[in-house]
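# Sequence first, then the predicted structure:
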Amino acid sequence: MNAKRWIAIGIAAGLLAASVGFQTLFAVINSNFTEAIDSATGSTFMSEEIVEDGDMTNRIAVLKVDGTIQDTREESSLLGSATYNHTAFLEQLEQAGMDDTVGGVIIEVNSPGGGVVESAEIHDKVVEVQEEYGKPVYVSMGNTAASGGYYLAASANKIVAHPATLTGSIGVIMSTLNYAELADKIGIKEEVIKSAEHKDIMSGAREMTDEERDILQSIIDDMYADFVQVIVDGRGMPEDQVRELGDGRVYSGKQAMENGLVDDLGDLEDTIAMMKEEQGLENAEVFEYTGDGFGMGSFWATAAEGLFVSDSDLLGIKQLMSKSNSPEAMYLYTE
C-alpha cells in the first residue's frame, strides 16, 4: 500500500473520530448543560412581544394553543416551533401565573383537541393559575376549539367564541386498524407470544373479541365521565345536560352559546376588551410570549446543537423518535 493510500485512510479515520466525538459532546451538552445553566441562573428565559402598549405593572398575557394537543417531547429552539409544543405552553402558563406584573391570562385556542393526558394537564394548570395565583383566565376560540380544545377551556372564567367557531365534540375516541383479512390474503401471519390473554388487545392482526371490546369501552367511559365532570364543575351545568350535549357532535360558536357552552361571541380583540373592562385592567399592557419558552440552559444547548448536527438531521431523528404505534385514547375532533 503506497503513502497516498495511508494518508487517505488516516484522514478518513480522523473524520470518523471527529464525527463520533462531536455527537458524543452534543449528547452530553444536551442532557447536562441545560440543567446546569438553568440551575445556575435560577430563571427561565421567556421572550415577549408587546401587542398593545399600556401599564407594564398590570399586564394581560396572551398564550396560544395552536394545533393538535400532544406532547411530542420536541426540544424548544431559538426560532420556535411550527407545531404545538406542550412543554413550552405549560411553562408559559406557569410563568404567567408567577409573574406579579400579569393581572390576567387569555388563551387563544385553535385546536381539534388531542391527548387525554395533555388536555387534562392544561386544564389543571389553568385551575392552578386561577386558584393558586388568583388570576382570571379567559379563552378566545378561533376556527376550531373542539374536544380537548374545549376540555382545556371549560374551567375558564369566560369563554368567547367566534360565531363560526367549531367547538364541542365532547367525548373520547380510540381506534386501530384491523388488517387481518388483508394479511391473510397476501399470506402474512403474525406470531404472538404473550404472558396473558389480553396482552395483545387491539392487535390489528386479528378480530377483537367481545370481552376485549368491553374492556376498552369501560376505559373510554371512565375518560368520558372525567370530561363531563370537568364541564359540570367549570360551567356549572347539570350533568344530564352536559351528557345530552356531549354526544360527540360539533357546534358552531353561536350554537355553543345558545347551549351554554360558551359565554359570549367575538374574536381575540373582543376578548381582550372584555377582560380589560371586567377585570379592572383598562390600561393594561397586552403581550404574547414569542416562540417557545426555554431555559437559558436550553438556549446554550440549542446553540451547541446547531454547531454539531444539521437541522434536517435533527428534525428527521426527532420525528422518528416521537412516533408511536400504540393505540391512544384521545379528546380529539376528527373526520
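Here it is on my side, so go on.
# only C-alpha atoms for contact and neighbour calcs from this point on.
OK.
# Let me see the ranges of the strands in the stretch 1-150 of the chain.
44-45, 48-52, 55-66, 102-111, 113-115, 137-146 (DSSP state E, counting those that start in this stretch).
# What are the contacting residues of stretch 133-141?
97-98, 103-110, 126, 129-130, 153, 156-162, 165, 267-268, 271, 275, 279 (C-alpha atoms under 8 Å, 6 or more residues apart in numbering).
# Over to it now: how far is its first residue from its last?
One end of stretch 133-141 sits 24 Å from the other (C-alpha to C-alpha, to the nearest Å).
# ok, and for that stretch, which residues are buried?
For stretch 133-141, a neighbour-count test (16 or more other C-alpha atoms under 10 Å) marks 133, 135, 136, 137, 138, 139, 140, 141 as buried.
# and the comparison structure, right after this:
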Amino acid sequence: MSTKRWLAIVFAAGLFLISSAVTMFTTVFSTSWDELFQSENVFHENVISQGTGNGKIVVVHLNGVIESGYDTASIFQTAGYNHRNFLDQLDAAANDSNVRGIIVRVNTPGGGVVESSEIYDKIVEIQEEYRKDVYISMGSMAASGGYYIAAPAKKIFANPQTMTGSIGVIMQSINIAELADEFGVSVEVIKSGPYKDIMSSTREMTEDERMIMQEMIDESYEQFVDIIEEGRELSRAEVYNLADGRIFTGRQALEAGLIDGLGHLQDVYEILMEDLGYGDLTVVEYESSLGFASLFSLSVQKLFAREADIFNLSNWLQQNHGPRMMYLYTG
C-alpha cells in the first residue's frame, strides 16, 4: 500500500476519533457545541433581505430530482436533494411563529410520485392548518412533479424562460432480451404468480401486463389532473387540454392559467410581503449547514475519489433496480 493511502487512512481514523470524542463530550456536558458538529439534516437561516417589520418570510429551496433514495447520508455520498431534510424545513417554517409566509424556490424536473405527493400534502397542511400562505418561485425548471407540488400554492410565479408543465406520469424500463439472446445469456425465473416479474428487463411485456401498468399510470395521471383542477380553478376539460406531457415556457404557462405571474425570486418575496400586509419583513432562506459530518465526508471523498465513484454507482444501481411511476420530465 502506498504512503499516500496510509496517510489517508490515518487521517480518516483521526477525524473519526475526534468526532467520537466530541460527541461523547457534548452528550455528557450538554453544551451548545452541537451546532459546530451538526449533522447533514440540520439547517440554518441566511438573511436575504433585512426588514424593519415584525416577522419574516422564509425561502425554502427545492433543487434536483424529487426522490427519497439518498436521505441516509454516507461518507461517499455527494450533495443533492434530500427529501427528509426538505420536509423538515417546511415543518420548521410552519412551526415558527415569526414566519408570516413561505416561498418554495423550485428547480426540478420532477421525480417520484410518492415523494411529490408528500410535498403536496405538506404545502396543503401549512396553508390550511397553520394559515400561512405558500408562494412558488420557479427557477430554470419546474416540470412534472415540480409543477405538481406547486399547484396547491396560493400563487405561482416563474421566469419567462422557465421550463414547466410536462403534466403526466411516466414509467420506464430497459429491455435487454435480444441482447441477452445474442450473447447466449439466459435468465431463469421462479415466481409465485404470472405477473410477479412484470416489466422484467429480460423478456417482452405481454398485453395483459401492459394493461395492468397502464391502469396504474392512468390512476396517477387522474390524481395529477385533480390537484391542478382544484389548485388552479381550471375546468377538467381545460386541464386535460394542457396535461398531455408538453412543456411550457413561463410566459406560455401564464397565458394557459398555470401560473399567476412572471418574476424573479426578489419580485416574488416583494409581492408576498405586500400581500401579507405586515410591512417590511425580513426575508431569510434555509440552508443546510456544513457541519462536521459534511466536512468529514468531503475529506474522505477527496482522498478516496475512485472508491467514491464506485460506491455512488453501486448505490445508484441499488436505488434504480426496478421501474417506478414518476412525475418526471425526461426530455
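Received, thanks. Note that this is a predicted model, so its numbers are computed, not measured.
# winner for burial among the strands of the stretch 1-150 of structure 1?
strand 137-146 (a mean of 27; mean count of other C-alpha atoms under 10 Å).
# can you name the residues of structure 2 that it overlays?
Aligning strand 137-146 of structure 1 against structure 2 (TM-score structural alignment) gives residues 134-143.
# and that stretch, how far from the chain's centre?
Taking the mean of its C-alpha atoms, stretch 134-143 of structure 2 sits 12 Å from the chain's own mean (C-alpha atoms, centre = their mean, to the nearest Å).
# With structure 1 overlaid, how far apart is that stretch on average?
Stretch 134-143 of structure 2 differs from its equivalent in structure 1 by a mean of 0.6 Å after superposition (mean C-alpha distance after the TM-score superposition for structure 1).
# separation between the nearest residue to residue 146 of structure 2 once chain neighbours are set aside and residue 89 of structure 2?
Once flanking residues are discounted, residue 146 of structure 2 sits nearest to residue 110: 4.7 Å by C-alpha to C-alpha, 6 or more residues apart in numbering. As judged by C-alpha to C-alpha, residue 110 of structure 2 and residue 89 of structure 2 stand 19 Å apart.
# So which bit of structure 1 is stretch 204-215 of structure 2 matched to?
Mapped onto structure 1 using TM-score structural alignment, stretch 204-215 of structure 2 spans residues 207-218.
# Report the distance from that stretch to the chain centre.
On C-alpha atoms, centre = their mean, the centre of stretch 207-218 of structure 1 falls 29 Å from that of its chain.
# And stretch 110-124 of structure 1, by the same measure?
On C-alpha atoms, centre = their mean, the centre of stretch 110-124 of structure 1 falls 6 Å from that of its chain.
# Could you do stretch 283-293 of structure 2 as well?
What separates the centre of stretch 283-293 of structure 2 from the centre of its chain is 17 Å, taken as C-alpha atoms, centre = their mean.
# Between the two ends of that stretch, how far is it?
Stretch 283-293 of structure 2 has an end-to-end distance of 28 Å (criterion: C-alpha to C-alpha).
# can you pull the buried residues of that stretch?
283, 284, 285, 286, 288, 289, 290, 291, 292, 293.
# same thing with stretch 154-162 of structure 1?
Buried residues in stretch 154-162 of structure 1, counted by 16+ other C-alpha under 10 Å: 154, 155, 156, 157, 158, 159, 160, 161, 162.
# what sits against the fourth one?
Spelled out, that is residue 157 of structure 1. Per C-alpha under 8 Å, 6+ apart, neighbours of residue 157 of structure 1: 136, 137, 138.
# For those, give me a markdown table that also has distance to residue 18 of structure 1.
As requested, these are exported to a markdown table (distance: C-alpha to C-alpha, whole Å):
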| residue | distance to residue 18 of structure 1 |
| --- | --- |
| 136 | 54 |
| 137 | 51 |
| 138 | 52 |
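# List just the nearest of the residues you listed to residue 47 of structure 1.
residue 137 (20.8 Å; C-alpha to C-alpha).
# where do the helices sit along the stretch 201-335 of structure 1?
210-235, 239-245, 253-258, 268-278, 296-308, 311-322 (DSSP state H, counting those that start in this stretch).
# Likewise for the stretch 1-150 of structure 1?
Using DSSP H, counting those that start in this stretch, helices in the stretch 1-150 of structure 1 cover 3-28, 34-41, 86-98, 116-131, 148-151.
# Pick the most deeply packed of these.
Most buried of the helices of the stretch 1-150 of structure 1 by mean neighbour count (mean count of other C-alpha under 10 Å) is helix 148-151; its value is a mean of 31.
# Show me what that helix is packed against.
With contacts defined as 3 or more C-alpha pairs under 8 Å, 6 or more residues apart in numbering; DSSP states H and E, helix 148-151 of structure 1 has these neighbours: strand 102-111, strand 113-115, helix 116-131, strand 166-168, helix 210-235, strand 330-332.
# Would you reformat the ones you listed as CSV and include distance to residue 148 of structure 1?
Output for those, formatted as CSV (distance: least, C-alpha to C-alpha, whole Å):
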stretch, distance to residue 148 of structure 1
strand 102-111, 8
strand 113-115, 4
helix 116-131, 5
strand 166-168, 9
helix 210-235, 9
strand 330-332, 5
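# Mind telling me what residue 185 of structure 2 corresponds to in structure 1?
Checking TM-score structural alignment: residue 185 of structure 2 goes with residue 188.
# Give me the number of neighbouring residues for that match.
12 (other C-alpha atoms under 10 Å).
# again with residue 187 of structure 2
Neighbours of residue 187 of structure 2 using other C-alpha under 10 Å come to 8.
# ok, now residue 26 of structure 2?
Look at residue 26 of structure 2: counted by other C-alpha under 10 Å, it has 14 neighbours.
# any idea how far residue 19 of structure 2 is from it?
Distance, residue 26 of structure 2 to residue 19 of structure 2, using C-alpha to C-alpha: 11 Å.
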